[in-house]
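**Student:** This is the structure alone, sequence omitted:
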């Protein structure tokens, strides 16, 4: 029998935490949990208390005797943990509003993990990730780190390569959404299909086979993209911008929903600008949804996850996180889509870089499944975005203005020249309190603005 484990959730005051706890409860027959720790920062203290009390009711209903704790002391929460799950947002939802609205004010796409906003979410998060990594090395060096913090691929690479936490797996719910929706489109049970993914977090492609061994990728491309339902929206927070069918057919592989920002940029930007003018960008909508959710969570009679959580956009979140923990804990060897070291799975990227691929998850971590070679179009795109991710991590560590501008220039959703500098400067000033590595740079910007 496996030992009883301690799980620590960093960002325990998140609106997603009840979904995570539900997933653990549903797997209580395969996970021997002794302690569950929820930790957050002072900014999230009120939300943490609400989540803690809601979680207690959930466990009581499930008749589980797990010990559960809530704290602002990260070191206390991490001590001797067996699994650490990270799902934190530096600065809270208000920073996301700025990430989306500031680029849009300059006619650039504003999005949580893509474009200028995505770059700045990473820049704010990297220093905190490195602090967490230091604590893990000191307090629970044997622990597995399950990262959900966005941009998940960049932060996972930060934990593994810069933070020296080799026992790290990065997760995203988007591949699970694809699998579910594509099985429905084919009218075939999901467990009768084999999916193979490769690329980067929010920038991957995949292929699909049926149980007879026949590839059905082309069939799915035709179903989903030749004459799509204009209201079809697979991912809650992504507008249904229309792909060009001929382009996707030429690719011959299925795109990630986030590829809409790259393959249908003009259409996506116009939709976002409409929301910007109405003060209803996605971050502002999420802020309203979270207020509603926490009012529901406060209800002393509530002991199950409310259906309203689906509006938040975290479908299959608990499945991804809890399946990864269970597969490691029980040495299951389940196939999942994770961010992990490439190790030759994608021929065109370095072996030690972090990629998002299908992998078998065992007690010793992720074993990537080989994809092979990409054709020229996806290969070029993939190498560009991977290079940009590495530049972002460098800027996030060193706080160098020129490096940050390099990341802007590499990103296909950001322009170059004066507009890029203006957006970069505005975002640096807007997020000053969460960018300590850029302190000297921001001081110079303030001086120049007074001249």
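**Tutor:** The structure has been received and is ready for your questions. Quick caveat: nothing in here was measured; it's all calculated off a predicted structure.
**Student:** Going by C-alpha atoms from here, please, whenever you check contacts or count neighbours.
**Tutor:** OK.
**Student:** ok, which stretches of the stretch 1-150 of the chain are helices?
**Tutor:** With DSSP state H, counting those that start in this stretch as the criterion, the stretch 1-150 of the chain has helices at 17-26, 45-61, 74-78, 93-104, 115-139.
**Student:** And the shortest one, what does it pack against?
**Tutor:** Spelled out, it's helix 74-78. Helices and strands touching helix 74-78, by 3 or more CA pairs under 8 Å, 6 or more residues apart in numbering; DSSP states H and E, are strand 5-10, strand 33-39, helix 115-139.
**Student:** of the ones you listed, which approaches residue 202 most closely?
**Tutor:** Taking CA to CA, helix 115-139 is the member of the helices and strands packed on helix 74-78 nearest to residue 202, at 11.0 Å.
**Student:** re the thing from before, return the most buried member of the helices and strands packed on helix 74-78.
**Tutor:** strand 5-10 (a mean of 24; mean count of other CA atoms under 10 Å).
**Student:** what is the orientation angle of that strand with strand 33-39?
**Tutor:** 10 degrees (axes from the mean of the first three to the mean of the last three CA atoms, to 10 degrees).
**Student:** Mind giving me the packing neighbours of strand 5-10?
**Tutor:** In this structure, strand 5-10 packs against strand 33-39, helix 74-78, strand 83-86, with contacts taken as 3+ CA pairs under 8 Å, 6+ apart.
**Student:** quick one: the strands in the stretch 301-450 of the chain?
**Tutor:** Under the criterion DSSP state E, counting those that start in this stretch, strands of the stretch 301-450 of the chain are mapped to 334-341, 354-362, 365-368.
**Student:** For residue 8, find the nearest of these.
**Tutor:** That would be, of the strands of the stretch 301-450 of the chain and by CA to CA, strand 365-368, which comes in at 18.4 Å.
**Student:** Pasting the second one now:
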């Protein structure tokens, strides 16, 4: 079996390698191919992965900048690239803040800009897959995951594809820890879109645990880990929202917190990424450096994780800062394992489910009637059965009107954004951004779009048609 990752020069690739090592005895892996268009970053990340691979990889690993070579003959392909790199994300997030609108990677104008840059690229890769590996499964991790998965399945018509996000699986692990059980024993009823979803029920031995969880939250005053909502608000909802719903429930507060901090998340983590690559450059010609490599990467990982959503929610990142001291070996392995479980292990669980062992997973897939009120080919994020070479959503039926209304509004924006990218249309792009629930009207949408066109340069479509 050949497994390919497109975008392997990214900072999370060492976590991917850790996940593959954890799964290698459970999957019939022969070859793992790591591909990226940036040769220097690919070489540096290869160095960052060296200590992990030295500990007993049972598969052949290839590193390449040739997309055709990476895709040819692959059985599974994971897309995890960022068009324009992190520098483009800074523009995505900072431009809206100038107009008092949320600047965030996937939600609102930030996700819109990233989608316009990335839709043409993902369509190019799908055409290569159709030519060179037509029977492969495509697992899309690239953000905005829901929009790109819909581009793959509806626009390109490639059915062997799912969208993956590690956030719902993290919710399940946190909920399982809250009730002191194994997440594999739970059956979740989750519905929504990517980064806009709700956990309606969590079953254990036929009993829905949500009422008890909500009662426990109100009694203790403590929510499930990483849930940035008031306990009484969650109790009133009767569901557990994905943490990204915070941006829809508290848009003004989110913007105020970001403006107060003076930076967006992209600006916050850009120095971490730059420090990681710079550290790897300094030692790439040295010998016997596994401990140094490990220390550089673990420092990066701790910096990133300890500051997650601190800006948007107004939490004090300084109190969560990482002490700059080397971790013990057992702590280092634990940190890598836990981080890998929350990222690429989701993709490997999908692969294991398709090949060997059926699984329940929360994925981005075409609706197929699962959520009443959404179109058949709308890509949604919901509980799915993965097994026997297929992925199918469970029927959620009717959902609360407020949730459905928000989903339909965001879905209309998503579809227009895809159409604008495909048709290279300024008018459609402007209409899409105007429709987004977090954008307060046409004039601000136009200002944001024009600023993107001016600042992104060649990384942004020209949007000439109908202008």
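**Tutor:** Arrived safely, thanks for sending. What you see is a predicted model; the values in this text were computed from it and never measured.
**Student:** picking that back up, how about the helices and strands packed on helix 74-78 of the first structure, which one is nearest residue 257 of the first structure?
**Tutor:** helix 115-139 (15.1 Å).
**Student:** In the second structure, what stretch matches the closest one?
**Tutor:** When the second structure is aligned by TM-score structural alignment, the counterpart of helix 115-139 of the first structure is residues 108-132.
**Student:** centre of the chain versus that stretch, how much separation?
**Tutor:** Relative to its chain's centre, stretch 108-132 of the second structure lies at 15 Å (CA atoms, centre = their mean, to the nearest Å).
**Student:** cool, stretch 201-214 of the second structure as well?
**Tutor:** 27 Å.
**Student:** Over to stretch 39-59 of the second structure?
**Tutor:** For stretch 39-59 of the second structure, the distance to the chain centre is 23 Å (CA atoms, centre = their mean).
**Student:** in it, what's buried?
**Tutor:** 41-53, 59 (16 or more other CA atoms under 10 Å).
**Student:** Could you do stretch 93-101 of the second structure as well?
**Tutor:** 93-97, 99-101.
**Student:** repeat for stretch 351-366 of the second structure
**Tutor:** Using 16+ other CA under 10 Å as the test for burial, stretch 351-366 of the second structure gives 351-356, 358-366.
**Student:** ok so, going back, so which of the helices and strands packed on strand 5-10 of the first structure is nearest residue 440 of the first structure?
**Tutor:** Minimum separation from residue 440 of the first structure across those (CA to CA) falls at helix 74-78, 28.4 Å.
**Student:** now what about the closest one, what contacts it?
**Tutor:** 8, 10, 37-40, 71, 84, 135-136, 139-140 (CA atoms under 8 Å, 6 or more residues apart in numbering).
**Student:** now do 10 Å
**Tutor:** Applying CA atoms under 10 Å, 6 or more residues apart in numbering, the contact partners of helix 74-78 of the first structure are 6-10, 35-41, 69-71, 84, 132, 135-136, 138-141, 143.
**Student:** Ok, stretch 444-451 of the first structure next?
**Tutor:** 425-426, 428-429, 439-440, 442.
**Student:** rerun at 8 Å
**Tutor:** Residues from elsewhere that reach stretch 444-451 of the first structure (CA under 8 Å, 6+ apart): 425, 429.
**Student:** Chain neighbours aside, what residue packs nearest to the residue mapped onto residue 179 of the second structure from the first structure?
**Tutor:** Here residue 179 of the second structure is matched to residue 186 in the first structure, going by TM-score structural alignment. The shortest distance from residue 186 of the first structure to any non-neighbouring residue, by CA to CA, 6 or more residues apart in numbering, is to residue 220 (7.3 Å).
**Student:** What separation do you get for the corresponding residue of the second structure for the one you found and residue 241 of the second structure?
**Tutor:** Counting by TM-score structural alignment, residue 220 of the first structure lines up with residue 213 in the second structure. Between residue 213 of the second structure and residue 241 of the second structure the computed distance is 13 Å (CA to CA, to the nearest Å).
**Student:** So for those two, which residue has more residues nearby?
**Tutor:** Ranked by neighbour count (other CA atoms under 10 Å), residue 213 of the second structure and residue 241 place residue 241 first, with 24 against 19.
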